[in-house]
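# Have a look; sequence and predicted model below, questions after that.
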Amino acid sequence: MAKKMIAEKVIMKRVKGSHIRAQHGAGLIEILITLFILAVGLLGVAALQFTGSFANKDAISRTQAEMVAAQVAERLRAAARPATVGDGMVVNNAYFSSDTYNFATLSCSGSSHPYHCYCLARPAGIPNCEGQACTEAQMAEYDGWALSCSAVQTNPQTKVSVSCDDNNTADIYSCSAGSRVEVLLTWPVASSGNQTYTLNARCNESEGDSNACVFKDITL
């Protein structure tokens, strides 16, 4: 019995001699500081994603425009024939008409997206040159429609322009043999926040325009 009392005294002394520290939870100020830091971080991520979305849109538009510009050059060369005046190759004058591109002569009351409106099916006003014989003018009209569809597939605001720096205005050709052909695809610049662009004068002929572009200069 005496031994038991001695053991209990020893235990009591150990308990009294130990240092028990009280535990406290996070205070309101610590929680507010944590939430503030988290909010600042999330705002930074959101701003980065917002800016990145504009950069991605511009990159997609530029990639598609590069592909379409190459297609225009290929179709012009495929449609070229020897000139009757001068030495070299020429194409039908309709290839250099603004009415040939961007669905200028077509109308649609359906979808607001030009690709859905004009390109899911061949419009009645466009000649069927797929596997059938077409004149040069009909082929130019068909090519203009097909190239315009390719241009607006990813960006409905992309415009196609084919022009010529004619070296002989006295002959019957809008683009005489040996002349420089300019293929130009433009689309409005998408800006975000304080991001600024250095605009190319060749993409923005009129004052107040704000376009990005892809252009190719070729000779048939």
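Arrived safely, thanks for sending.
# switch to C-alpha atoms for all contacts and neighbour counts from now on
Noted.
# which residues does residue 69 contact?
Contact analysis of residue 69 by CA atoms under 8 Å, 6 or more residues apart in numbering lists 183, 184, 185, 214, 215, 216.
# let's bring in a second model and compare:
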Amino acid sequence: MRQATGPSQSRQHGLGMIEILITLLVLVTGVIGAASLHLSSLRENQHINQRLQAITLAEDIRGRLMLNRGVSDNYVFDTSTNPTAYPLNTWKERVDQLPNGRIIVTRRSTDPEVFSIRIFWNETGGSQVTGTSCDPTQNDPTQLTCFQLVVQL
């Protein structure tokens, strides 16, 4: 049996440096993608939790308004005025758990049996977010996130 000799015969032993670098690049890209997906998931979970807190608080206020129709004027308030009467102070404590949280409960002037419960918070974390509009048609990054519940007594 003859063995080939000379430059036409090439044998490869192990992996080349380029194959190792490509493997590392693919691996690192996958790890960075997985970490990015995890961080995005955590952020969305936080937003969902904040919305759930706002909905729960608005439903609590709605329930109390329905139960205490005779003293419903006591429920018209804005947490920026630092209410001290119970249960307004407890709602203030609960809304303070939301970033830049604020509650505004108003009575409709044209129909005194209709109340609007608006809860605001800073979902984006930006310092320029200060507006308190609940208009869903506005796409203004300076507006706080808002949940609004309208109650008919």
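Now that the structure is in, tell me what you want to look at. Predicted model, so just to flag it, every value in this text is computed and none were measured.
# Now rank the contacts of residue 69 of the first structure by neighbours and give me the top one.
Most neighbours among these, by other CA atoms under 10 Å: residue 185, with 26 neighbours.
# Double-check that that one belongs to a strand.
Yes: going by DSSP: H, G, I helix; E, B strand; the rest coil, the assignment for residue 185 of the first structure places it inside a strand.
# Which one of the contacts of residue 69 of the first structure is nearest to residue 44 of the first structure?
Of all these, residue 44 of the first structure sits closest to residue 214, with 32.3 Å by CA to CA.
# Counterpart of the closest one over in the second structure?
The equivalent of residue 214 of the first structure in the second structure is residue 147 (alignment by TM-score structural alignment).
# residues contacting the residue nearest to its match when sequence neighbours are not counted?
Counting by CA to CA, 6 or more residues apart in numbering, the nearest residue to residue 147 of the second structure once its immediate chain neighbours are dropped is residue 119, at 5.3 Å. The contact partners of residue 119 of the second structure, taken as CA under 8 Å, 6+ apart, are 54, 58, 101, 102, 103, 104, 146, 147, 148.
# What residues does the match of residue 214 of the first structure make contact with?
51, 54, 55, 118, 119, 120, 134.
# where's the spatially closest residue to the last one that is not a sequence neighbour, which helix or strand?
Going back to what we said before, that points to residue 134 of the second structure. Spatial nearest neighbour of residue 134 of the second structure, chain neighbours left out: residue 146 (5.6 Å); criterion: CA to CA, 6+ apart. Assigned by DSSP states H and E, residue 146 of the second structure falls within strand 145-152.
# what range in the second structure does stretch 34-44 of the first structure sit on?
Aligned by TM-score structural alignment, stretch 34-44 of the first structure falls on residues 23-33 of the second structure.
# Tell me roughly how far the top helix by length along the second structure lies from the first structure on average.
Longest among the helix segments of the second structure by residue count, using DSSP state H, is helix 17-67. Once the two models are superposed, helix 17-67 of the second structure sits on average 1.1 Å from its counterpart in the first structure (mean CA distance after the TM-score superposition for the first structure).
# From residue 153 of the first structure, how far out is the residue nearest the centre of the first structure?
The centroid of the first structure falls nearest to residue 61 when counting by CA atoms, centre = their mean (2.1 Å). Going from residue 61 of the first structure to residue 153 of the first structure by CA to CA, to the nearest Å gives 10 Å.
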